[in-house]
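>>> structure of the sequence below:
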Amino acid sequence: MNDSVTEPTAGAAFSVVLAGGGTAGHVEPAMAVADALRALHPDIAITALGTARGLETRLVPERGYRLELITPVPLPRKPTGDLVRLPGRVRRAVRQTRAVLDDVDADVVIGFGGYVALPAYLAARGGLRRRRVPVVVHEANASAGIANKVGARSARRVLSAVPDAGLGPAEVVGVPVRESITGLDRRALRAQARAHFGFAEDARVLLVFGGSQGAASINRAVAGAAPALAARGISVLHAHGPKNTLELPARGPGAPPYVAVPYLSRMDLAYAAADLAICRSGAMTVAEVSAVGLPAVYVPLPIGNGEQRLNAMPVVDAGGGLSIPDAGLTPEFVAETVAGLLSDDDRLTAMTTAAALAGHRDAARRVARVALEVAQEARAGGARRPQGQAR
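Presented below is the predicted three-dimensional model:
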């Protein structure tokens, strides 16, 4: 891949449309790529597609990017009323997306899956009296969703987090992660991070989280093991979710801190404070945890099509973590296996190294460079609409 992408000598700055609305797993990679694009070309025009009900309504403006809302197109997996309404929603969303592509004079569309990706892929194909906009598809999960499978058929470049994601031949680049995480030096920040949460500088710290809403099964297992963890001298930082509460058994006087919070707004400090994590294995979680070199016990969500288990496997196979089924995460497992791991310095060090090697710190920049290459090739080939052509 060419490492030097330069702006064409004539014409306006590149215009990029990001299609990754809906969940944090789609929005966060899109925003990480947006930041990387802006770092490469400060004058680049970036537009994010989203829906009125997605997290992007908050996250995109907070990051300083333009947001255009279209009709959501959820792809139902079972025969429901949504399936009957799907064709009309698709047509409406495609019309809306075409208007956005024309309005911003898009050079390239980068799709990340989710509710807005399918309309973006279809709109980018062009049609009668409409130009075609080249597409780059990025799949964060180990098992591709329907929207990205459709987009990959006509995409100029197909990128994925792991090999064999179900999109055919794809370039493996990892999951784009924001620079505040990929640039994190856990060792340099450790003392500050532990002081922030009230831990001793030489503490042994277990980080527990289950996504933005928490995970009840993880909460029960770790809380149930609290006395055993305290007896082994292990401190705990536990984000249990804003709608959940923890029932912690009584612990003896002088026990190390068990810090329970609804939500962690400073994940960078949480990662720096921890020696080991217990967490779900969504694509973004695995990407962030491995990018900072934090060993983890991954507990895949027990519903869906099994993609969370697959997401964690490259890191687990590399030696940077363990994977345990949701039903297998019991207080006994935490008290014995997890506590034992936290007491094994040699194994923790080896897992830390393996996790860091398995991570992809440069994924956002790689996706950005691919998109700029595609945009530049399209301009060189005359795909950009001539000035004055009707929209």
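
>>> CA only for contacts and neighbour counts going forward, please
OK.

>>> mind telling me what element the residue nearest the centre of the chain is part of?
The residue at the geometric middle of the chain, judged as the C-alpha nearest the mean C-alpha position with Cα atoms, centre = their mean, is residue 284 (2.9 Å). Taking DSSP states H and E as the definition, one finds residue 284 inside helix 283-291.

>>> quick one on the thing from earlier: how about the residue nearest to the centre of the chain, what does it touch?
In this structure, residue 284 makes contact with 25, 28, 29, 140, 175, 177, judged by Cα atoms under 8 Å, 6 or more residues apart in numbering.

>>> one more, please, to line up against the first structure:
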Amino acid sequence: MRRAVPDATITFVGTQRGLETELIPGAGYLLHTVDMIPFDPSIGAKRFLLPAALLKSGAQCRTILREQGAQVAVGMGGYPSAPVILGARMAGLPSVIHESNAVPGRANQFAARLTPHIAVAFDRSRAHLSGGQDARTVGMPIAASLARLDRAGTRDEARRAFGIPGGARLVLFNGGSLGARRLTEAAVGLAECWRPRTDVHLLIKTGPAALDDTRRRIADAGAGGVATVVPYLDRMDLAYAAADLVVCRAGSATVAELATVGVPAVLVPYPHAPGDHQTHNARVLSDVGAAHLVPDGDVTAELLADLVEPLLADPTRLAVMSRAADPGTHAQAADLLAAQVMRLSGLTFPSLPAHPDLEHTA
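Below you'll find the model as predicted:
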């Protein structure tokens, strides 16, 4: 949107509970907060308060939209997005929702009943949304550095950046922004098993909280030569370019990134995701042979060794997995979604990428 309309006014709606209170103002955008509770059965008796909370926060959003002079409301699927779409309906404004997961969350299942304008990251989520048969598959917006990544051309630079020994196969363990205990435990065990080897290397992202303990355990196991432990990765483009195989969760952004850059993966869905949506996300890649799906409860160092070692020893098989991934439209998703938003406000997106779904008028 900023590239298309540099002076556009873009504001956000959230709650006081989430990271948005830091991240959005930190990025230079205005954040409005509303009184909304999660669409979550685990909140127990509070679930009976949900209709009243939704009406209250919807009215708050209607006021925000009118005061901002908004032309379009966009819901990205988090629970604060539901009152935004409701508020737009109350204010008589057009709105669009984007569903990023293969199985939609409760907020978008509700919001889809309030707007005919639905965009999805994966085709298979259409069946779970009211009006989903008319949804537009635009992909999942990903970072520009990944959208344009030349994995083969960047590989040597990336391996130097992480200090990967020449000729060693690299397995990247990526547990998300906060890490994943199950994956970290398996990675430590695998590093201990592989500690005498020089032909493989592990890059383990732990999240800040588990960093010191993981480094200590790797050192105590004498596995420092085969494993590098980092709290986070600020250059995912280099991490993907350096890796021969990724072991990770199956969030929608991660699946879209893997599909776009073509890195073979072992996907371990987070078992407590609402609607088990990470398993459905993982199947987008596993069903076509671009990844192996391993249930969280089955993940051990021994199982990963049995699965990963034959893959690393067979470059042809890894190449087949890489080619099996369908890059889809994730690299263009931000532009495609922005174009749909602009059509609803009567504007034309400049240099619109070719995409048949956007030939329709809004």
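
>>> before we move on, the earlier item: the helix holding residue 284 of structure 1 vs structure 2, mean deviation?
Once the two structures are superposed, the average separation between helix 283-291 of structure 1 and the matching residues of structure 2 is 1.7 Å (mean Cα distance after the TM-score superposition for structure 1).

>>> where does that helix end up in structure 2?
Counting by TM-score structural alignment, helix 283-291 of structure 1 pairs with residues 252-260 of structure 2.

>>> ok, now stretch 338-347 of structure 1?
Aligned by TM-score structural alignment, stretch 338-347 of structure 1 corresponds to residues 308-317 of structure 2.

>>> for structure 2, just list every one of the strands.
Read by DSSP state E, structure 2 holds these strands, from start to end of the chain: 11-14, 30-33, 73-75, 95-99, 118-120, 136-137, 169-174, 200-205, 227-230, 245-248, 265-267, 291-293.

>>> now distance to residue 311 of structure 2 and mean neighbour count too, for the ones you listed, in a markdown table please.
As requested, those are arranged in a markdown table below (distance: least, Cα to Cα, whole Å; neighbours: other Cα atoms under 10 Å):
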| stretch | distance to residue 311 of structure 2 | mean neighbour count |
| --- | --- | --- |
| strand 11-14 | 43 | 19 |
| strand 30-33 | 46 | 16 |
| strand 73-75 | 40 | 23 |
| strand 95-99 | 33 | 26 |
| strand 118-120 | 32 | 27 |
| strand 136-137 | 32 | 24 |
| strand 169-174 | 10 | 24 |
| strand 200-205 | 12 | 25 |
| strand 227-230 | 18 | 21 |
| strand 245-248 | 8 | 23 |
| strand 265-267 | 10 | 27 |
| strand 291-293 | 11 | 23 |
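
>>> would you mind giving the contacts of residue 284 of structure 1 as TSV with distance to residue 114 of structure 1 and neighbour count added?
As requested, the contacts of residue 284 of structure 1 are exported to TSV (distance: Cα to Cα, whole Å; neighbours: other Cα atoms under 10 Å):
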residue	distance to residue 114 of structure 1	neighbour count
25	9	20
28	12	23
29	12	26
140	11	27
175	15	34
177	17	28
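
>>> ok, those vs residue 18 of structure 1, which is closest?
When the contacts of residue 284 of structure 1 are compared for distance to residue 18 of structure 1 (Cα to Cα), residue 29 comes out closest, at 10.0 Å.

>>> okay, now the nearest residue to that closest one once chain neighbours are set aside: neighbour count?
Take residue 29 of structure 1 and drop its neighbours on the chain: the residue closest to it by Cα to Cα, 6 or more residues apart in numbering is residue 176, 4.8 Å away. For residue 176 of structure 1, the number of neighbouring residues by other Cα atoms under 10 Å comes to 30.

>>> just residue 17 of structure 1 next, same as before
Taking other Cα under 10 Å as the definition, residue 17 of structure 1 ends up with a neighbour count of 28.

>>> do residue 96 of structure 1 as well
Using other Cα under 10 Å, residue 96 of structure 1 has 18 other residues around it.

>>> quick one, what contacts it?
Applying Cα under 8 Å, 6+ apart as the definition, the contact partners of residue 96 of structure 1 turn out to be 70, 71.

>>> at 7 Å what do you get?
Contact criterion Cα atoms under 7 Å, 6 or more residues apart in numbering gives residue 70 as the residues in contact with residue 96 of structure 1.

>>> all helices for the stretch 251-391 of structure 1, in order.
267-273, 283-291, 307-318, 331-333, 339-342, 345-358, 363-380 (DSSP state H, counting those that start in this stretch).

>>> structure 2: which residue goes with residue 159 of structure 1?
Using TM-score structural alignment, residue 159 of structure 1 pairs with residue 119 in structure 2.

>>> could you do residue 272 of structure 1 as well?
Taking TM-score structural alignment as the criterion, the aligned counterpart of residue 272 of structure 1 in structure 2 is residue 241.

>>> how close does that match get to residue 171 of structure 2?
Residue 241 of structure 2 sits 11 Å away from residue 171 of structure 2, going by Cα to Cα, to the nearest Å.

>>> not counting its neighbours along the chain, what's nearest the counterpart of residue 88 of structure 2 in structure 1?
Applying TM-score structural alignment, one finds that residue 88 of structure 2 aligns to residue 124 in structure 1. In space, and not counting its chain neighbours, residue 124 of structure 1 is closest to residue 133: 4.8 Å by Cα to Cα, 6+ apart.

>>> ditto for residue 259 of structure 1
Spatial nearest neighbour of residue 259 of structure 1, chain neighbours left out: residue 237 (4.9 Å); criterion: Cα to Cα, 6+ apart.

>>> isn't the one you found right up against residue 206?
Yes: with contact defined as Cα atoms under 7 Å, residue 237 of structure 1 and residue 206 form a contacting pair (6.2 Å).

>>> just to revisit the earlier point, who wins for proximity to residue 202 of structure 1 among the helices of the stretch 251-391 of structure 1?
Across the helices of the stretch 251-391 of structure 1, residue 202 of structure 1 has its closest neighbour in helix 267-273 (10.3 Å, Cα to Cα).
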